[in-house]
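Undergrad: Fold the following for me, if possible:
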Amino acid sequence: MMGKVTLRNLAAHKIRLVLTAVAVILGVAFVAGTLIFTDSMNKQFDDLFSRVGKNVAVDVRAKQVVDGDDDGTAAQPVPASVLTTLRGIDGVKNPQGNVTGYAAVVGKDGKVVGTPQNGPPQIGANWTNGGSYDLSAGHAPQGPSEIVLDEKTAEKGKLGVGDTARVLTSGAPRQMRIVGLIDAGNLMGATFTGFDTATAQKLLLKPGYFTDIEMGSTGPSQTELRDRVAKALPGDLEAVTGEKLREESKSDIATMMNFFRTFLLAFALISIFVGAFIIFNTFSMLVAQRTRELALLRAVGAARAQVTRAVIGEAVAVGVVGSTLGLLAGAGLASLLQSQVGDAGDGGLTFTATPVIWSYVVGIVVTVVSAYFPARRAAKIPPVAAMRDDVALPQRSMRIRIALGSLLTLVGAALIAVGLGGGGGNPVVPVGAGAFAVFIGVAMLAPVISVPVLRLLGAAPARLMGSPGRLAQQNALRNPRRTAATAAALMIGLALITTVNVLGATMRASIDSQVDAQFGADYLVLPKGAGGVAADVEQKVKAVPGVQSASSTYEGDAKIAGKKVSYMSGDPAVIGKAARLKMVSGGTDLGAAGIMVDEDTADDNHWKVGSAVPVTFPDGKTERLTVAGVFTKSDLIGPRLMSTQMYLRHTVKPSVDGVVVDTAATNTATKTALESALKDHPDLTVFDQSALKDEARKQVDGFVTFLTILLVMSVIIAAVGVINTLALSVIERTREIGLLRAIGISRRQLRRMIRLESIMIAVFGAVLGMAIGVAFGAALQNALADEGLGVLAVPYGTLVVYLVVAAVIGVLAALWPAWRAGRMDVLKAIATE
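TA: Next up is the predicted model:
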């Protein structure tokens, strides 16, 4: 019997439940889309790595000395003489040396092919017959002026066999002829430029050396052959199996994709969390409106458990429908995500059981859990209530709610403080748990907060718009719990969006402050991608009229006291002036074996001028450096500065990170002259102080926009919640609306009343959310003040825009409920019980 009751109720309230299902659909779509997208990308990477090194049994490479020096590429390369040794080992088949590095090609439009800025790499390598790829046109490169390109790179640059193209490496640009194209399949957006081995060694590494040497096997297993090869190698080299080599490559990608999946799922969970408020609110209102019906069921013999199961059954149905539609929408979202990652998304979607399982688990569980407490309240309705004219569900005392809400808010704030305090461990867990507790706590306190806030928000409409304004205010205040639950959904979304915007404004203000305080150079030459600055750029810059000084800067890794550390190197006098360095003690004369450190590093290690510091470099060599000077903290230099000679002595293929430039005058003519001198380097940009700020702001703005877009889903779900609440509220007040119409209120006034009520609820949620967001943003800034966020900035203009957007959401959410209320038949509405 109760099953039939459940089905009947679903049919009777289908519009309301469809609106509720929208919250489930949107949340599940985010989860399903994320899982489908990452599964698809993982499949494409697996296909890519299955082709790379497929015939490799053993690989010989340099041992990793400094953690993070992946596969030893920064260490000493492998001498070509090792090939002779390997050929003499029983079981080794066709050993070949590989050379890899940075190489980019300039297309016919004068632009570098590919988008290396935080994107796929631009790979240069030696071409070997029988390698991972096959030629699809032309022939292999022969000699110092020939290259081969992958087909997609050639297509993007509008280049073909026989064309001459400018090739960029860490040396001077070179004009080289394209003699062949290779079928590399889907390189996930990366570009490939192949040279003959001698040219690759000269341009990408070092003559007579390889990055690594790979070989096949004539019979022994990979493990057995690895052991044989390892015995014949010098101590600074190691042998690994081909299987391990491929697993390491896959592991790096898997780590990146797992982070991306976790990142997106965090926003999906936010949307689901917001949706839970909507579902809870909807079922609470449905139960309240069906009090007499549920009491009659109890009167005719239905047990409490049966009533509970009937309401839960409705929730399960909503969850199943919402999960199914959400899964379909998720596939569309995954396709949209793939379209935004360029060539990396060309492989199509991959469907596994994981998104399906999690879509239904998340959709059904969240719906059922959200509907559980309203179902419990429905079961507690006494049978005698069926005989009363005025039936209402009993409300619990606000004292317990206030006490619990206050406790959760305080505990959440404490957890956030612990997480941001840097006490060790992973801060994400306490910060996330703290934010969750704060949201729940504030949502519980919202009914109490809503009364004074809504009185304030409704004061102007009540005075300026007469009866509709007063009635709207009274309706919003009539059920503070319901109003608070509706506003809480919008509160969460806008709280997080506000936090992101406060953090973005803080980052922009802090960067401006840092550049003003620490950037003393007139110009800075930086690469657009990961290839670095060519070695000849410094001399070209120095030759520009008006340039007084210029110095290349380098960044390297080393090991001090057993820990990986980073350092900058370059001309200390020029860099010190460019960074407006303030010395605490000592000076900038590093000599042959000196190091400068900031005062925090000196204090942490108990160093002073003259202290000896053993430093191990990626090539495995250790030098005993002397502290020549201690300087105040500099975000532009970092904690350590070494001489250019020290960096070059321990680096196989130096990579210039930038060039700092001082000129006699900073004007348009000087900047134009610098850009003209570097016209052969389209991968470089000349920045003055203003342009450097603008570039940093662009990156921050991109970051803020990306996060805001991800959070907009939760705001959309919240808007659906406002629609749902108002629609149910109109149905609940059918008789009241009929009476208002009977005593003379017009349809226009009625619609205005509902719109004003919606706006008040939406603006209340926005005000509450923005207040929490500003508090979260200030807490983050305070915790990260020593990490470069020294200036707190609140984007008041943006917050005003969000307040207006919240009011617009209120207007849009009220359109359908207001239209429905205005169409009611007066007599039928008055006759409604």
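Undergrad: contacts and neighbour counts: CA atoms only from here.
TA: Will do.
Undergrad: Quick check: residue 761 touching residue 811?
TA: No. The pair residue 761 and residue 811 fails to qualify as a contact (C-alpha atoms under 8 Å) at a distance of 10.6 Å.
Undergrad: who's more crowded, those two?
TA: Taking other C-alpha atoms under 10 Å, residue 761 and residue 811 do not tie; residue 761 has more neighbours (28 against 22).
Undergrad: Please provide the structure for the following sequence as well, for comparison with the first:
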Amino acid sequence: MIQAGWDRLRLFNIGELLAHRGRTIMSMVVMGISAGLLVSVFSISGSITGSVDKLTHSLGGNAALEVSGITDAGFDQALLPQIRAVPGIGTAVPMLRESIGADADRAMLIGADASVSKLGSDLGGALQDQASTLLNVPNGVLIGSAMGHREGEQIQLGSITATVAGVLDESTSKRLNSGHIVIALLPVAQKIADRPGRLDSIQIIPAAKTDVEQLRSDLTKLVAGHAVVADPDLRTAQAGGSLQLVKYSTLASSAAALIVSSFLIYNAMSMAVAQRRPMLSLLRAIGGRRGPVVRGLLAEAAILGLFGGFVGSLVGIVMGRIAIGKLPAAIVQSVEARTEYEVPGYAIPVAVAACVLASVIAAAIAARQVYKVAPIEALAPVGTSTSDEVSRLLKWGSLVVGAVMVGAGVVVADADLGRLSLVSISLAIAGAVVLCFSATGPIVRVIAAVARLFGAPGALGATTIERAPRRVWATTMTVMIGIAAIVAMGNASRNMVDAAAQTFQGLGRTDVFVSATAMEQFPTGPLLPSDLKDKLRGIPGISDIGSAQMAFATLGRGRVMLQGYEGGVARSSALDGTSQQDLDRMAAGQGIVVSRDVARSLGVSEGSGVDLPTPTGVHHVTVLRVVPYFSAIAGVVVLDLNILRQWYQRPGETIIGIDFAPNADHEAVFNAIRAAVPAQLHVVTGEQAVTAISSSVRQGMSISSAILWIVVLVSTVALLNTLMLSVLERRRELGVLRAMGTSRRFLLRTVLTEAAGIGVTGAALGLAVGSATHYLATVALGHAISIDIHYQASPLLLVYAIVALALSLLGSIPPALRAAHLPIVEAIAAD
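TA: Model (predicted):
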């Protein structure tokens, strides 16, 4: 039985794949592109979260719970003995973990005591091996191999001079933040960070037979909001949150490529059924059953999906490595671990499985024709068979399903579901495809009418179009999806960038900013030197100088960005329109301003009360305003600067804003500021800050845009494949026409008119669907990033459609040339 099935598959299916190498290769190529896009998208998110998860396990080892600081200010070390006294605690390991350096030199400082060896982690092993050395070397530290220092070397870390007591081996370094790590005993690390008596983390290993959930509850009561008690993977979950917008948008674009590929597989399988009708009729006439034939076609499609998906996945690994370098600096710098490129274990299996599933589903739809064709009817040419007709029930069913999908897309977009609102874009485009299926007949007639506009060659092309309505419809949909995606997402992304830039436009009112990190990264630390502000205040030509501070903080299981401002300098646009009364309440610690996504996640509105956990305890505040604010990485909570410093125990500032005196020489004052600021700090004008942040937003959407243009290229391959199959199907017919004296030019124009009919109609549908979805996408994106995005059509909308159409029509050139140069004798001989 198995042997018979294998022989049937080898003879009738694998043999056909090898006989039609062009069709096979093109089908595998488009499936490979889809797989490559999926693997690259999975790899981008997997690299960020995987790097954080790897670091978490390398530090925490066997810890089941972690008490962590609400912000990078950590919590009081006095909590440690109280935690160790809680019943059920087996081991409580204190740690200080802080980012040091900036940009390319960014590394992690880790401090721990002797108890770290009980965690069974890479950190514990490294400290245990070198503990005596660290004790005997004043201010001794262990350095990762990537830091570029040698044993015995003295280096400046923070405000002290440390001595390199040892360099970690390559293997251990790679597991610990890719070797960008400094390890010290806890007192030394606290001295380097200038944070005496502070901890960032306590790793908890429960005693034997301890109820972990009860222990979690007891610890939560003990810390009383001064710290967070959670699973160690909380950091991984928070890191993944900063990637959600990029992940959703790129996955949606990759899904569009997979859908287009499915249409191509449908076309290929439909053509296979049409080409094999003589063979199928013979098999049916001698008693062959339909079931094995259909299973063979499904297996054939699965083979295409499997091989195409696997090869494409390998290419996707390379694509992902390139794409990870294109991520905005704000995303990469928002997580504590250095990003190390890695392909998640699920990426390739999921991508290959998606390709196989898409291929099989598309082939199953095409293979239904086998069940609808009788032995005698199978000998008829394509177009005269009832298998090419769409039943009335299916038409009406498609109309209802399509309308429901489009309606659901509108509801989801309008429902303010946060980043889940982006699902509405895919729902709307998919619903439009289903609606178009219910209108297959009218669409095919329009395509034929467009072809007839080109005279006699068009009339012949129109006849061919009408003979294979489903194949023509499927090809038209590939063009439509590609153009609709480009028009909708391309223009919506442009509107989003404009709206995001407007959010930060207020920064341009400040003449100069000084920060420890580049402005395109949210300046959340490190803190600026404590004497810098006073030093800058003495520079002639400065009229006003103000401080601001940003910091990531844990709120629930999510992460928010705290922002505190002083006076009118360096103030966020989040405070635009805030009344003086509300500003006074903020200064008194009575209220906060939050972005829409924070309000959504907390389930609050203006006037609601919120319990804000801080290192100084839980503070009850009122939500004074809910504001639109660009929240691609984290939602925003705005406080008065002094309140932020007090509650979160973060003295100082991460940003200094400077305004020039009215008659000051701007260039001279700027140069004076640059000379007074340490070289490693960033000094930019307000306009440069706005430009840098806007560029970072554009960079974040560039990956999705690139994928959309790849979808258009897939549409080009689909059109090429369909027309090439059409030429091959009509070899004998074309040969007879040539024998009757028809010129090569006439045949070439015939194929081109088919392409023009399909391309123009697909482009028109894509433009209509894309324009409607563009509006929907602006609403959905607005909810996803918590800002107001104004729909604004652009002449570029039409340009996008024309460029995409031109690329799609390129696919008609090879088949047209093939038809024009078909050998007459060989074509007539083919039967």
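Undergrad: And the TM-score between them?
TA: TM-score for the superposed chains, counting by TM-score structural alignment, normalised by the length of the second structure: 0.76, backed by 781 aligned residues with a C-alpha RMSD of 5.2 Å.
Undergrad: Quick check: the equivalent of residue 440 of the first structure over in the second structure vs residue 423 of the second structure, distance?
TA: Using TM-score structural alignment, the equivalent of residue 440 of the first structure in the second structure is residue 434. Separation of residue 434 of the second structure from residue 423 of the second structure (C-alpha to C-alpha, to the nearest Å) stands at 17 Å.
Undergrad: Residue 665 of the first structure: helix or strand, and which one exactly?
TA: Under DSSP states H and E, no helix or strand contains residue 665 of the first structure.
Undergrad: nope, residue 491 of the second structure is what I meant
TA: Using DSSP H and E, residue 491 of the second structure falls in helix 469-503.
Undergrad: Check which helices and strands the helix ranked longest in the first structure is in contact with.
TA: If you go by DSSP state H, the first structure has its longest helix at helix 242-289. Helices and strands touching helix 242-289 of the first structure, by 3 or more C-alpha pairs under 8 Å, 6 or more residues apart in numbering; DSSP states H and E, are helix 14-51, strand 58-62, helix 353-379, helix 480-518, helix 689-732.
Undergrad: Now render the ones you listed as TSV, adding distance to residue 236 of the first structure and mean neighbour count.
TA: As requested, these are exported to TSV (distance: least, C-alpha to C-alpha, whole Å; neighbours: other C-alpha atoms under 10 Å):
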stretch	distance to residue 236 of the first structure	mean neighbour count
helix 14-51	27	23
strand 58-62	6	26
helix 353-379	44	21
helix 480-518	41	25
helix 689-732	41	20
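Undergrad: Any chance of JSON lines for those, columns distance to residue 531 of the first structure?
TA: As requested, those are exported to JSON lines (distance: least, C-alpha to C-alpha, whole Å):
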{"stretch": "helix 14-51", "distance to residue 531 of the first structure": "23"}
{"stretch": "strand 58-62", "distance to residue 531 of the first structure": "22"}
{"stretch": "helix 353-379", "distance to residue 531 of the first structure": "38"}
{"stretch": "helix 480-518", "distance to residue 531 of the first structure": "24"}
{"stretch": "helix 689-732", "distance to residue 531 of the first structure": "18"}
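Undergrad: Nearest approach to residue 444 of the first structure belongs to which of these?
TA: Among those, helix 480-518 comes nearest to residue 444 of the first structure, with 8.2 Å by C-alpha to C-alpha.
Undergrad: Which positions within stretch 314-333 of the first structure qualify as buried?
TA: 314-333 (16 or more other C-alpha atoms under 10 Å).
Undergrad: Please list the outside residues in contact with the strand or helix carrying residue 3 of the second structure.
TA: Using DSSP H and E, residue 3 of the second structure falls within helix 2-9. If you take C-alpha atoms under 8 Å, 6 or more residues apart in numbering as the criterion, helix 2-9 of the second structure is touched by 296, 299, 300.
Undergrad: Would you check how far apart the second one and residue 292 of the second structure are?
TA: What it means is residue 299 of the second structure. Taken as C-alpha to C-alpha, the span from residue 299 of the second structure to residue 292 of the second structure is 10 Å.
Undergrad: mind checking the SS state of residue 167 of the first structure?
TA: Of the three states, residue 167 of the first structure takes strand under DSSP: H, G, I helix; E, B strand; the rest coil.
Undergrad: Compute the distance between it and residue 750 of the first structure, please.
TA: Taken as C-alpha to C-alpha, the span from residue 167 of the first structure to residue 750 of the first structure is 71 Å.
Undergrad: what does residue 785 of the first structure give?
TA: Distance from residue 785 of the first structure to residue 750 of the first structure, by C-alpha to C-alpha: 52 Å.
Undergrad: Give me the more crowded residue out of the two.
TA: residue 750 (21 against 14).
Undergrad: wouldn't the more buried one be in contact with residue 821 here?
TA: Yes. Between residue 750 of the first structure and residue 821 there is a contact under C-alpha under 8 Å: 7.4 Å.
Undergrad: residue contacts, residue 78 of the first structure?
TA: Residue 78 of the first structure touches 61, 62, 209, 210, 211, 212, 213, 237, counting by C-alpha under 8 Å, 6+ apart.
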